[in-house]
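**Student:** just the structure for this:
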Amino acid sequence: MKTTEFIDILFVEDSELDAELTLIALREENLANNVIWLKDGAQALDFIFAEGEYSHRNIETQPKLILLDLKMPKVGGIEVVQRIRSDERTKSIPIVIMTSSKEEKDVLDTYKLGINSYIVKPVDFDKFSKSVKEIGFYWLLMNQSPLPG
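**Tutor:** Now for the predicted structure:
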């Protein structure tokens, strides 16, 4: 696991295949140096709020971007977004939903909660890879974040 003191992307995805494809695409663009990959929403909340196994982490050091799946074990993506957006310390962290769900309810519910973008994962590897690269490039290099760092 990477150091948690400097992190660009918190990547929360339960599918090992989707995670590996995403990490490969980020590496190809040299955007994977400071990525933490977690496999469920409970781990993500522990990391973000410096609880549980991440209680040693400085809560003031937050990721520049959260890439978040919706359908995960333990705690789903919608619950993760609710908790992040309800806390003053974390509510300005950009959140991009990356999911296979095209359900209109999921899109509407997450935007109402304050996500920054909703991306439906393409099935085709090349399109998936291109999407991930564009997301990383935009949010890490082009976007002006309100967060320090």
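
**Student:** please count neighbours and contacts with C-alpha atoms only from this point.
**Tutor:** Fine.

**Student:** now do the SS call for Leu67.
**Tutor:** The local conformation at Leu67, judged by DSSP: H, G, I helix; E, B strand; the rest coil, is strand.

**Student:** for Ser100, give me its contacts.
**Tutor:** For Ser100, the contacting residues are Val120, Lys121, Pro122, by C-alpha atoms under 8 Å, 6 or more residues apart in numbering.

**Student:** now the other sequence, so there's something to compare against:
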Amino acid sequence: MKKIHVLLVEDNEGDILLTTEAFEESAIPTKLSIVKNGEEAIDFLFKRGRYKDVERPDLVLLDINLPIKNGHQVLMEVKSNDDTRNIPIIVLTTSDAQQDINKAYFNYANSYITKPLDIKEFVVAIQQIEGFWLELAKLSK
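**Tutor:** Next up is the predicted model:
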């Protein structure tokens, strides 16, 4: 079984650790790549610079509050390009502001999830993302 490649775009070390641990506990074979700002996310997804030889991710978990380029900017750039628009992007962020939710969906986010503050709930949220996006849904290749 081929590993599902997930790109995590997150600058918070604690959230990176929790997400990594949640994927490690999964029964679904997963390769997790991590970038820590919006500019690196764009470079990774468009295979630029040091990311020119990376494998295209099957799924992106994108924080909104990122340095250099925020998640909304990343979303707009990725979803407006024919080569990358079909990569599912799940916004996973602390913001529950309706303005952020509306803007993410306007820019074609595939779903918007507010990060639970409780560690156990956070792990459950990651597992639910896995269950839907990596088991139930069919991903584009």
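
**Student:** please state their TM-score.
**Tutor:** Here the TM-score for the pair of chains, by TM-score structural alignment, normalised by the length of structure 2, is 0.93; 139 aligned residues with a C-alpha RMSD of 1.4 Å.

**Student:** show me where structure 2 has strands.
**Tutor:** Assigned by DSSP state E, structure 2 shows strands spanning 4-9, 30-35, 59-62, 89-93, 111-114.

**Student:** pull up the aligned stretch in structure 1 for the fourth one.
**Tutor:** Spelled out, it's strand 89-93 of structure 2. Using TM-score structural alignment, strand 89-93 of structure 2 corresponds to residues 95-99 of structure 1.

**Student:** for the strands of structure 2, give me CSV that also has distance to Gln99 of structure 2.
**Tutor:** Shown next, in CSV, are the strands of structure 2 (distance: least, C-alpha to C-alpha, whole Å):
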stretch, distance to Gln99 of structure 2
strand 4-9, 21
strand 30-35, 25
strand 59-62, 17
strand 89-93, 13
strand 111-114, 12
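
**Student:** out of the ones you listed, nearest to Ala137 of structure 2?
**Tutor:** Among the strands of structure 2, the nearest to Ala137 of structure 2 by C-alpha to C-alpha is strand 59-62 (11.2 Å).

**Student:** need the contact list for the residue nearest to the spatial centre of structure 1.
**Tutor:** Geometric centre of structure 1, nearest residue: Leu67, 2.0 Å, by C-alpha atoms, centre = their mean. Applying C-alpha under 8 Å, 6+ apart to Leu67 of structure 1 gives the contacts Ile9, Leu10, Phe11, Val12, Ile95, Val96, Ile97, Met98.

**Student:** and the residue mapped onto it from structure 2, how far from Glu21 of structure 2?
**Tutor:** If you follow Leu67 of structure 1 across to structure 2 using TM-score structural alignment, you land on Leu61. Separation of Leu61 of structure 2 from Glu21 of structure 2 (C-alpha to C-alpha, to the nearest Å): 15 Å.

**Student:** and if you look at Lys31 of structure 2?
**Tutor:** Distance of Lys31 of structure 2 to Glu21 of structure 2, given as C-alpha to C-alpha: 12 Å.
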